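[1] whatever this is, show me its structure:
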Amino acid sequence: MAITRRTFIKNIARSVIGVFGVSGFSYYYARYLEPEMLTVNHHSIHHPSIPEAFESFKIVQFSDTHIGFHYDLTQLQRTIQTINQQNPDIIVFTGDLVDKPHMYPFDPDLPSLLNKLHAPYGKYWIYGNHDHGGYGTEKIHQVMKDGGFTLLQNNHVRIHKGDSQFVLVGLDDVLLGQPDLPKALTGVVPSLFTILLVHEPDGADHYQSYPIDIQLSGHSHGGQIQLPVFGYLVTPPMAEKYVEGHYKLKNLDLFVSRGLGTTRLPYRFLCRPEISVFHLQLAKV
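    Presented below is the predicted three-dimensional model:
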């Protein structure tokens, strides 16, 4: 039976991971060291629609903690400290709080930890694919609400600073939710600077036909394991084209976070966990 190119590549990836796993130091580094090497990546966003009042406004994104799969509350607490050190104006979480919410014994300290995140203009979140399913959808919603976060699920909010504003839009998860971008944009004036939060990045080619200026996504984990020649070894559906970093599309700028935790495989190699800090800037003349 013929196999697809995707299956062929995945088989090669498994073989590489097998070889990778037998190297003692490589295993130790990828399993225990690099997953703890949190990086803070800064991005300047220049756009003509950014109001002058939002010059140097700071947005911090974190994503894909996957608590319960080799990521615990001690690690989350360290991440929270790092985020607060950035003095964010807004904090956004782009999905996958817990790896298996239908099985995770939710620690009562989790909402309290999330409440330690401080941002004067609000904390917002969207569903990821791991946040849905079973009773997880409702449980995650309650935890995030108790942690001081506002859910954006096919809707938007206007962020005001004096008489100026920009729009923050959030979509339901693409894989397991019911995303509806036209609904989310209802009432949005196209001339306003607009940021879209959506867990999976690969829909950007479609979203750029809407009045969206910036898309922030996660889901990919940056491939988790990156090897020369082979490239990204672990890319989930809807994160195979856009895997990490900044992509300048024709009508929008896409930023894909490598996230914080891991899933499926408890390794990171040449793919450090990250939080992203976005500095809004007036358009360059």
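[2] use CA for all of it now, contacts and neighbours both
    OK.
[3] Val40 looks like it's in a strand, true?
    Yes - assigned with DSSP: H, G, I helix; E, B strand; the rest coil, Val40 falls within a strand.
[4] after the longest helix along the chain, next one along is what?
    In terms of residue count, the longest helix belonging to the chain (DSSP state H) is helix 5-22. Later in the chain than helix 5-22, the nearest helix or strand by DSSP states H and E is helix 24-28.
[5] which secondary structure elements does that following helix contact?
    Packing contacts for helix 24-28, counted by 3 or more CA pairs under 8 Å, 6 or more residues apart in numbering; DSSP states H and E, involve helix 5-22.
[6] quick one, helices of the stretch 1-150 of the chain?
    5-22, 24-28, 73-85, 109-114, 136-146 (DSSP state H, counting those that start in this stretch).
[7] out of these, which is closest to Tyr242?
    helix 5-22 (16.0 Å; CA to CA).
[8] tell me the buried residues in that closest one?
    For helix 5-22, the neighbour count (16 or more other CA atoms under 10 Å) marks Ala13, Ile17, Gly21 as buried.
[9] packing partners for the longest helix of the chain?
    Helix 5-22 packs on helix 24-28, going by 3+ CA pairs under 8 Å, 6+ apart.
[10] list the buried ones in the helix it packs on?
    Tyr27.
[11] how near is the closest residue to His102 other than its chain neighbours to Gly95?
    Using CA to CA, 6 or more residues apart in numbering and skipping the chain neighbours, the partner closest in space to His102 is Gly136 (5.2 Å). Per CA to CA, to the nearest Å, Gly136 is found 13 Å from Gly95.
[12] out of these two, which sits in the busier spot?
    Gly95 (28 against 18; other CA atoms under 10 Å).
[13] so how many other residues sit close to the nearest residue to that one once chain neighbours are set aside?
    Nearest residue to Gly95, sequence neighbours excluded (CA to CA, 6+ apart): Gly128, at 4.0 Å. Close neighbours of Gly128, defined as other CA under 10 Å, add up to 29.
[14] contacts only, for Gly133.
    By CA atoms under 8 Å, 6 or more residues apart in numbering, Gly133 lies in contact with His102, Leu176.
[15] quick check: it vs Gly21, distance?
    On the measure of CA to CA, Gly133 and Gly21 end up 32 Å apart.
[16] contact partners of the longest helix of the chain?
    Ser26, Tyr27, Phe230, Leu233.
[17] 6 Å - rerun?
    Tyr27, Leu233 (CA atoms under 6 Å, 6 or more residues apart in numbering).
[18] quick check, central residue of the protein?
    Gly218 (3.0 Å; CA atoms, centre = their mean).
[19] before we go on, could you also do this sequence so I can check it against the first one:
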Amino acid sequence: MEWLLILIVLVFGLVIYLYIQNYYLEIDEYTVTIPKLHNNIKGKKIIQISDTHLKLRYNEGYVNHILQKIKAQNPDIIVITGDLVQSEQSDLDQIPIRKLCEGLSAIAPTYMVTGNHDIQTVNFEEFTHILDSSNVRLLLDEAEWVTFKEDEGGIVLMGLAERPKDEEIPKPILKYIELTAEMSKQPKILLAHRPERFKEYLDDKTKAPSLTLSGHTHAGQMRIPFIGGAFAPGQGLFPKFDYGIFSDEENQSKRLIISRGIGNSTFPFRINNRPEIVVITLN
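    Predicted coordinates for the structure are as follows:
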């Protein structure tokens, strides 16, 4: 009987641990200095979420919890860096996409870029319609001048569309994002789902972002103490870009922030890797 009691305690402890790791949202904050940023933009706050992987039977109470956490941060804008939904979803009305997106856009202007799962939805046209009618601006190889309420000044926000095949990726990678002459002179933030292409995002000097925001890695899914993430798609075992903030080796002012994400994809658990909401204060 003693061994049975020990087993029950261990199983109960494992269930609690996995619940915390999968649903106990963590707020991670970064202050990022961007050269030539207008003084009125300094101190503005961007919320980044990523990889929610919404699917059938997704807990709507958890969506409310996400929205409450984000609202409490009082953001100026919100960005979603891909994989809003799990791939191969067909009945989008049964997935809380609209609930999350309408909730986000009611808090602050919300922008999104596609991830690999988003473009694999059965009806991508319906997916984009839901975003548009929920006031979420989907940036597909586009740039937009973003202002912050009544304050003077702004920033260029660019979004790189996800491609289903590597051979479809343009060279240079930001080739199809068109900027006006004035935009080219202004500070730029890029939303791009895949962080492993960070160096490529900086190739075109007229479009190179000061800050790139990515997801995709789930922080390596399982995090090993003193080592980091175990595996990330596009990078393999022990990825260099797992999560957190990185600087370009040649130009330290060019930064990359990778979100650990919120949801799970094929592997159903997070291990030593809680879901994350990223809060970025511009400086």
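[20] just the helices in the stretch 151-283 of the second structure please.
    181-185, 198-201.
[21] tell me the counterpart of Phe198 of the second structure in the first structure.
    Taking TM-score structural alignment, the alignment pairs Phe198 of the second structure with Ala204 from the first structure.
[22] just send the helices of the stretch 1-150 of the first structure back as TSV, with distance to His156 of the first structure too.
    Shown next, in TSV, are the helices of the stretch 1-150 of the first structure (distance: least, CA to CA, whole Å):
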stretch	distance to His156 of the first structure
helix 5-22	36
helix 24-28	43
helix 73-85	23
helix 109-114	22
helix 136-146	17
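[23] closest to His246 of the first structure out of these?
    Closest among the helices of the stretch 1-150 of the first structure, using CA to CA: helix 73-85, at 20.3 Å.
[24] need the counterpart of Glu26 of the second structure in the first structure.
    So, by TM-score structural alignment, Glu26 of the second structure is matched to Thr39.
[25] these two touch, right, its match and Ser276?
    No - counting by CA atoms under 6 Å, Ser276 is not a contact partner of Thr39 of the first structure; they are 8.6 Å apart.
[26] out of these two, which sits in the more crowded spot?
    A count of neighbours by other CA under 10 Å puts Ser276 above the other of Thr39 of the first structure and Ser276, at 24 against 14.
[27] distance of Asp28 of the second structure from Val85 of the second structure?
    23 Å.
[28] neighbour count winner among the two?
    Val85 (28 against 13).
[29] doesn't Asp51 make contact with the more buried one?
    No - using CA under 6 Å, Val85 of the second structure is not in contact with Asp51, being 7.7 Å away.
[30] and stretch 49-57 of the second structure, what's buried?
    Result for stretch 49-57 of the second structure [16+ other CA under 10 Å]: buried residues Ile49, Ser50, Asp51, Thr52, His53, Leu54, Lys55.
[31] isn't the third one right up against Thr81?
    No - taking contact to mean CA under 6 Å, the distance of 7.3 Å between Asp51 of the second structure and Thr81 leaves them out of contact.
[32] okay, and the common contacts of those two?
    With CA under 6 Å, 6+ apart, Asp51 of the second structure and Thr81 have no common neighbours.
[33] map Phe255 of the first structure across to the second structure for me.
    Under the alignment (TM-score structural alignment), Phe255 of the first structure maps onto Ile257.
[34] what number of residues lie near its match?
    Neighbours of Ile257 of the second structure (other CA under 10 Å): 23.
[35] which residues does it contact?
    Contacts of Ile257 of the second structure (CA under 6 Å, 6+ apart): Leu213, Gly244, Ile245.
[36] how does it look with 7 Å?
    Thr212, Leu213, Ser214, Gly244, Ile245, Phe246 (CA atoms under 7 Å, 6 or more residues apart in numbering).
[37] top of these by neighbour count?
    Ser214 (31 neighbours).
[38] counterpart of that residue in the first structure?
    Match for Ser214 of the second structure (TM-score structural alignment): Ser217.
[39] I'd say that match and Gly95 touch.
    No - contact criterion CA atoms under 7 Å: Ser217 of the first structure and Gly95 do not qualify, at 8.6 Å.
[40] and for the two, which residues touch both?
    With CA under 7 Å, 6+ apart as the test, Ser217 of the first structure and Gly95 both reach His199.
[41] ok, which stretches of the first structure are strands?
    Listed in chain order, the strands of the first structure (DSSP state E) span 39-47, 58-62, 90-93, 123-125, 150-151, 155-161, 164-170, 194-197, 214-217, 226-227, 231-232, 245-248, 253-256, 274-282.
[42] tabulate those (TSV), appending distance to Ile83 of the first structure.
    Output for the strands of the first structure, formatted as TSV (distance: least, CA to CA, whole Å):
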stretch	distance to Ile83 of the first structure
strand 39-47	9
strand 58-62	7
strand 90-93	9
strand 123-125	12
strand 150-151	18
strand 155-161	20
strand 164-170	20
strand 194-197	18
strand 214-217	17
strand 226-227	26
strand 231-232	27
strand 245-248	19
strand 253-256	18
strand 274-282	8
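[43] looking at it, Ala219 of the second structure is touching Ala230, isn't it?
    No - using CA under 7 Å, Ala219 of the second structure makes no contact with Ala230, being 8.4 Å away.
[44] what about these two, which has more around it?
    Ala219 (28 against 16).
[45] which ones are touching that one?
    Per CA under 7 Å, 6+ apart, neighbours of Ala219 of the second structure: Gly229, Asp242, Tyr243, Arg260.
[46] same check for these, but in the first structure.
    Of these, the ones still in contact in the first structure (both residues aligned by TM-score structural alignment, their matches' CA atoms under 7 Å) are Asp242, Tyr243, Arg260.
[47] residues near the last one, how many?
    Other residues near Arg260 of the second structure come to 28 when the count uses other CA under 10 Å.
[48] separation between it and Gln235 of the second structure?
    Distance from Arg260 of the second structure to Gln235 of the second structure, by CA to CA: 15 Å.
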